[in-house]
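let me see the structure of the following:
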Amino acid sequence: MLDVILSEFDDPFGGLPLAVVGLRLSAAVILGGLIGWEREARDKPAGLRTHMLIALAACLFTLLAFELMQSTEGDNPALRVDPLRLVEAVTAGVAFLAAGTIITGRGGVRGLTTGAGMWLAGAIGLACGAGSLALAALATAIALVVLALLRLLE
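Reported below is the predicted structural model:
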């Protein structure tokens, strides 16, 4: 039993080097922060810290799922971990938070773009956790273009 507990300290990140884990978590915070910064600059209800934390949490859940997938032993179906459940869980959790930023009233809807940005920050965090940093960066860049250019058109 003790050797099982101690083995966690030998490989605390499920086979990933600390530098890789740090890079993925940092990238999630930075990329989520860029979207949050745009929302903060527009004085929207969910800004920099919220988007950063959402991306960080999604990244962490992804890293944990990878660790769980590696730690399951044997072909026992009860021990199998389905990575798609992770995506569904993160999406549902972020959607719950995002729904709280949306306000309807007087024939209008406010906060919808911020909610969508929070949802995107979750997806960016998932991508970072999965190691798809280029995809996460590209999605962030496109989102910033959409937010900036379409604001000019409105």
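
please make it C-alpha for all contacts and neighbour counts, starting now.
Will do.

secondary structure element for the residue nearest the centre of the chain?
Most central in the chain under CA atoms, centre = their mean is Gly125, positioned 2.6 Å from the mean C-alpha point. Gly125 belongs to helix 112-129 when elements are defined using DSSP states H and E.

circling back: touching, the residue nearest to the centre of the chain and Ala28? I think so.
Yes - Gly125 is within contact range of Ala28, at 5.0 Å (criterion: CA atoms under 8 Å).

about what we covered before: helices or strands next to the helix holding Gly125 in the packing?
helix 18-41, helix 48-71, helix 83-99, helix 133-153 (3 or more CA pairs under 8 Å, 6 or more residues apart in numbering; DSSP states H and E).

would you turn these into JSON lines with mean neighbour count?
Below are the helices and strands packed on helix 112-129 laid out as JSON lines (neighbours: other CA atoms under 10 Å):
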{"stretch": "helix 18-41", "mean neighbour count": "21"}
{"stretch": "helix 48-71", "mean neighbour count": "22"}
{"stretch": "helix 83-99", "mean neighbour count": "16"}
{"stretch": "helix 133-153", "mean neighbour count": "14"}
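
among those, which is nearest Ile5?
helix 48-71 (13.0 Å; CA to CA).

how much distance is there from the closest one to the middle of the chain?
From the chain centre to the centre of helix 48-71 is a distance of 6 Å (CA atoms, centre = their mean, to the nearest Å).

and this one, please, so the two structures can be compared:
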Amino acid sequence: MDQIAAELFPPSQIPYPVIFVRILGALLMGAVIGFEREAKARPAGLKTHMLVCLAACTFSIISLESVRLGGFFDDRVRIDPLRVVEAVTAGVAFLAAGTIVLSRGEVQGITTGASLWLAGAIGLSVGFGHWIVAGLAVISAFTVLYVIGFVEARAMGDNKPDAVPHGDSSNGRRKSHARR
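Next up is the predicted model:
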């Protein structure tokens, strides 16, 4: 029984209550961004943003823990936690790019793609224990998505800059009801 307990709860550099709080924090912070996307009926909403943030957090925790694992102290093995940042950034960017589509000559999903990318960065921040950075990013995202989005909708009326006509390099606005 002790072996099973040791397998389930190996020695950890990050205390387990801290890991729990980081994972919970990543879920909550991802939910803040995802809720706005969900409220606007975007393709990547609440659950997607929560999962992206959670995944990035988990990768960063595992990265920090793997640096100190017993079998990795050989001179031939080099572990760099910053490579996780690169991998998560690339992976989430690939996922985010999938939300951007060209439909009826208009580009759609750019804001959702950007919010997914940010959710990955927030998850990494929480996973690495940088709560202030993550919190400021969430507040900034909330401001951009809700407040700026509200101001933009009021100022533009029906001429929302939600979509960019394909091939239109002008800076003029065009009436569009496309999804961001």
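
distance of the counterpart of Ala31 of structure 2 in structure 1 from Leu133 of structure 1?
Matched to structure 1 by TM-score structural alignment, Ala31 of structure 2 sits across from Gly33. The gap separating Gly33 of structure 1 from Leu133 of structure 1 is 15 Å, by CA to CA, to the nearest Å.

let me see the contact set for the residue mapped onto the residue nearest to the centre of structure 1 from structure 2.
Under the alignment (TM-score structural alignment), Gly125 of structure 1 pairs with Gly123 in structure 2. Going by CA atoms under 8 Å, 6 or more residues apart in numbering, Gly123 of structure 2 touches 26, 30, 52-58, 134.

got TSV for those residues, with distance to Ala153 of structure 2 too?
Shown next, in TSV, are the contacts of Gly123 of structure 2 (distance: CA to CA, whole Å):
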residue	distance to Ala153 of structure 2
Ala26	29
Gly30	24
Val52	28
Cys53	28
Leu54	31
Ala55	32
Ala56	32
Cys57	33
Thr58	36
Ala134	27
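
so which of the residues you listed is the closest to Gln3 of structure 2?
Thr58 (24.4 Å).

which residue is the nearest non-sequential neighbour of that closest one?
Nearest non-adjacent residue to Thr58 of structure 2, counting by CA to CA, 6 or more residues apart in numbering: Gly127, 6.4 Å away.

is it true that the one you found touches Ser63?
No - here Gly127 of structure 2 lies out of contact with Ser63, judged by CA under 8 Å, at a distance of 9.2 Å.

and the alignment partner in structure 2 of Thr91 of structure 1, how far from Cys53 of structure 2?
When structure 2 is aligned by TM-score structural alignment, Thr91 of structure 1 is paired with Thr89. Going from Thr89 of structure 2 to Cys53 of structure 2 by CA to CA gives 12 Å.

what's the answer for Val88 of structure 2, then?
10 Å.

anything in contact with each of the two?
The contact lists of Val88 of structure 2 and Cys53 share Gly120, where a contact means CA under 8 Å, 6+ apart.

alignment lookup: Cys59 of structure 1 to structure 2.
Under TM-score structural alignment, Cys59 of structure 1 pairs with Cys57 in structure 2.

likewise Leu79 of structure 1?
Using TM-score structural alignment as the criterion, the counterpart of Leu79 of structure 1 in structure 2 is Val77.
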